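**Student:** pasting the structure only:
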């Protein structure tokens, strides 16, 4: 009798265990769906667009195309740099298309909008294209991760490097949207903390391609540094115009966010001497060179930190889904925070409670044409900034998710 009871209990326990295991390994709609919401056609398309799509698809392929035995699907949309368009697309993806994670999200206004939606819908947003430090500050969410870089890290690198050289007076040309505002504010704080001063600033519409009048104001300010707090095609045009006006002969031009694709568009003759901060460079070591060659073979462009971050963060997301045994957002986010990141992009990277992925950053100087050994040979390393120094200390975070004291 006792044997039959014990056998029954063992069988019941086994069934219950299998049932719990089966319920734990759940994938909604039998598919893990990733959306790439990016700029495919506008002024930031060379910083995201096809590169972001390629990187994320490479990660899915390298993962094996399935997770927890279910297929992984990638869908793509062009947000056209319009927050309303991005919001409508993200809402449809989360509600109707059942997208689990939206990636890239270049343009800080759009990243702020979509990360808020991710929180409301309990889905995930991973930002690699955008830089506003507000994304892990007052606008942080439990459902979003800021992965590659932010305006604080750019300021900490480029701003500090030039201020330490004795470049104490600064004038800002700032793109009039969330990213530009955050970049000017974070860099100004670094400059002032190191004994410098901001002698003036001008804000321009993000789509304003003619920077002539703004550059002449900066030139007349006689500031030691003319800081370009913007990006995209406008930044490229600004640097070309600055060269035509001879600004670099008497003032230092600082591109606070410069991508390899910007240098390619400018050419080394125009870009030489620029000091910039970056999270990734294709020619940094054997691992970065190996992955970058694979990327280049696909689209004939070398990857930048946004591309590398899109790949790395997608792989980390898929590994977290596998470890969690589900694609449920909070379970996956928990695993993403617990698991370290060790790949060609970052060593011992970690995701904090405010959503900031902490990793080393690098200060580079653009080579002279005579120093380049070949195509895409753009940078020489000036400084490595350890992750715990590169990003805003967690104790200073304005993120409401961070426990104080």
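**Tutor:** Right, received. Where do you want to start? Note that the structure is predicted; figures quoted are calculated from it, not measured.
**Student:** please make it C-alpha for all contacts and neighbour counts, starting now.
**Tutor:** Noted.
**Student:** from the rest of the structure, what touches whichever strand or helix holds residue 306?
**Tutor:** Using DSSP states H and E, residue 306 sits in helix 305-324. With contacts defined as C-alpha atoms under 8 Å, 6 or more residues apart in numbering, helix 305-324 is touched by 25, 47-48, 51-52, 55-56, 58-60, 63, 67-68, 103-104, 126, 128-129, 147-148, 259, 278-281, 327, 331-333, 335-336, 339, 341, 343, 345.
**Student:** between whatever helix or strand comes next after it and helix 305-324, how many degrees?
**Tutor:** With elements assigned by DSSP H and E, the helix or strand that comes after helix 305-324 is helix 329-338. Counting by axes from the mean of the first three to the mean of the last three C-alpha atoms, to 10 degrees, helix 329-338 points 110 degrees away from the direction of helix 305-324.
**Student:** tell me what the following helix or strand past helix 329-338 is packed against?
**Tutor:** Note on helix 329-338: by DSSP H and E, the next helix or strand toward the C-terminus is strand 350-351. Here strand 350-351 touches helix 329-338, strand 357-358, going by 3 or more C-alpha pairs under 8 Å, 6 or more residues apart in numbering; DSSP states H and E.
**Student:** next, the one to line up against it:
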């Protein structure tokens, strides 16, 4: 776990030796002083606990946060600024509704004294929470929403966008165009996430030399996509791209395969989690290419994390689970350096930080717009015959370097 920040010198060499000698001469060094509001740190987990996004993050993100707390305490031991009994996790369900998310965020910050709120899928809900965070001058680290507005026109000093965005997700579209998928029809949920996805994917397809024939809006959430699939196929595209996610994606793909359109057009998925493939079955997604933020079986470090998670939950982690772990750990580590959970002090610690952890590879928390950039991946769903163990459904075909995976600092962001 490596964290550095431009302009800071890590405690190594002579300074580290001096600390060790001080400890040897007079016993262990004293525990560092800390300034914690209400003498504790409250981490809020605000997400979909029961709806279409429950499996991709939901209650199991609490387990990921608990793993981060465990690792923070193990890393610092007696020198931890925050002790185990000073850390509290509070949870609530947004129902993927912005008004509910707004109310729950208000209650978390005011009644539960939450210092930070993590996660918040559904872009409309995330934008609502970001606004509350800015009003309250409390931190929000968003994990599961994709809208670029969080680091664009709606950016604010108290919100960080940790895992992915729609422009990153669209990076994989260029490869589909290059492989012959030149004409597209897009089907998207008609709210902030879907609207932003259409913009990003249309731009990516056109930049690669392709054409988007039509973009078709659907209700959210939705359980019947048959008429929208038929309409998308009517323009005779090479590719039908669905921007649905979670439970809606599963419904869409099931109906897409049942419709027979799969023999006519290739399926492209804008946002997919490992839990989606597991839920519906690898055969239903076989051959589908998409952009992934993280994969549990990418390397040994990821697998070790995933094995711990599996022991605790009986499932493999999605990238949202890994990102919640990363955000919680880096937040606690910032408190460790600052000696306080004051939001402005934590912002100062996080801005410009370069991170390599289990989720963030070549990661950097940009000061200009609070977008967290990192390596991302082009993934292809395996054929069933190539799956060697349960949950090992993806083949990583390419790595998208951090500097290419995410757009430049958004000029619409003014913090």
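**Tutor:** Everything's here; your move. None of the values given here were measured: they were computed from a predicted structure.
**Student:** can you give me the TM-score here?
**Tutor:** Put the two chains on top of each other and the TM-score (TM-score structural alignment, normalised by the length of the first structure) is 0.90; 378 aligned residues with a C-alpha RMSD of 1.6 Å.
**Student:** circling back: next step: the contacts of helix 305-324 of the first structure restricted to strands.
**Tutor:** 67, 103-104, 126, 278 (DSSP state E).
**Student:** most neighbours, which of those?
**Tutor:** Within these, most neighbours by other C-alpha atoms under 10 Å means residue 104, with 31 neighbours.
**Student:** how far away is the counterpart of that one in the second structure from residue 391 of the second structure?
**Tutor:** Counting by TM-score structural alignment, residue 104 of the first structure corresponds to residue 119 in the second structure. Distance of residue 119 of the second structure to residue 391 of the second structure, given as C-alpha to C-alpha, to the nearest Å: 23 Å.
**Student:** residues touching whichever residue in the second structure pairs up with residue 357 of the first structure, list them.
**Tutor:** Matched by TM-score structural alignment, residue 357 of the first structure corresponds to residue 372 in the second structure. By C-alpha under 8 Å, 6+ apart, the contact list for residue 372 of the second structure reads 160-163, 363-366.
**Student:** how much space between residue 372 of the second structure and residue 385 of the second structure?
**Tutor:** Residue 372 of the second structure is 36 Å from residue 385 of the second structure, where distance means C-alpha to C-alpha.
**Student:** how many residues are close by residue 300 of the second structure?
**Tutor:** Each residue near residue 300 of the second structure was counted by other C-alpha under 10 Å, and the total is 10.
**Student:** counterpart of it in the first structure?
**Tutor:** By TM-score structural alignment, residue 300 of the second structure lines up with residue 286 in the first structure.
**Student:** so who does residue 216 of the second structure touch?
**Tutor:** Shown in contact with residue 216 of the second structure (C-alpha under 8 Å, 6+ apart): 185-188, 228, 232.
**Student:** hmm, try it at 7 Å
**Tutor:** Contacts for residue 216 of the second structure (C-alpha atoms under 7 Å, 6 or more residues apart in numbering) come out as 186-188.
**Student:** hmm, residue 161 of the second structure is touching residue 140, no?
**Tutor:** No. With contacts counted by C-alpha atoms under 7 Å, residue 161 of the second structure stays clear of residue 140, the gap being 8.6 Å.
**Student:** contacting residues for the alignment partner in the first structure of residue 290 of the second structure?
**Tutor:** Aligning on TM-score structural alignment places residue 290 of the second structure opposite residue 276 in the first structure. If you count contacts by C-alpha under 7 Å, 6+ apart, residue 276 of the first structure has them with 158, 255-258, 363-365.
**Student:** leaving out sequence neighbours, find the closest residue to the counterpart of residue 83 of the first structure in the second structure.
**Tutor:** When the second structure is aligned by TM-score structural alignment, residue 83 of the first structure is paired with residue 98. Leaving aside its chain neighbours, residue 98 of the second structure sits nearest to residue 125 (4.0 Å; criterion: C-alpha to C-alpha, 6 or more residues apart in numbering).
**Student:** just to revisit the earlier point, what's the spacing between the match of residue 357 of the first structure and residue 353 of the second structure?
**Tutor:** Taken as C-alpha to C-alpha, the span from residue 372 of the second structure to residue 353 of the second structure is 9 Å.
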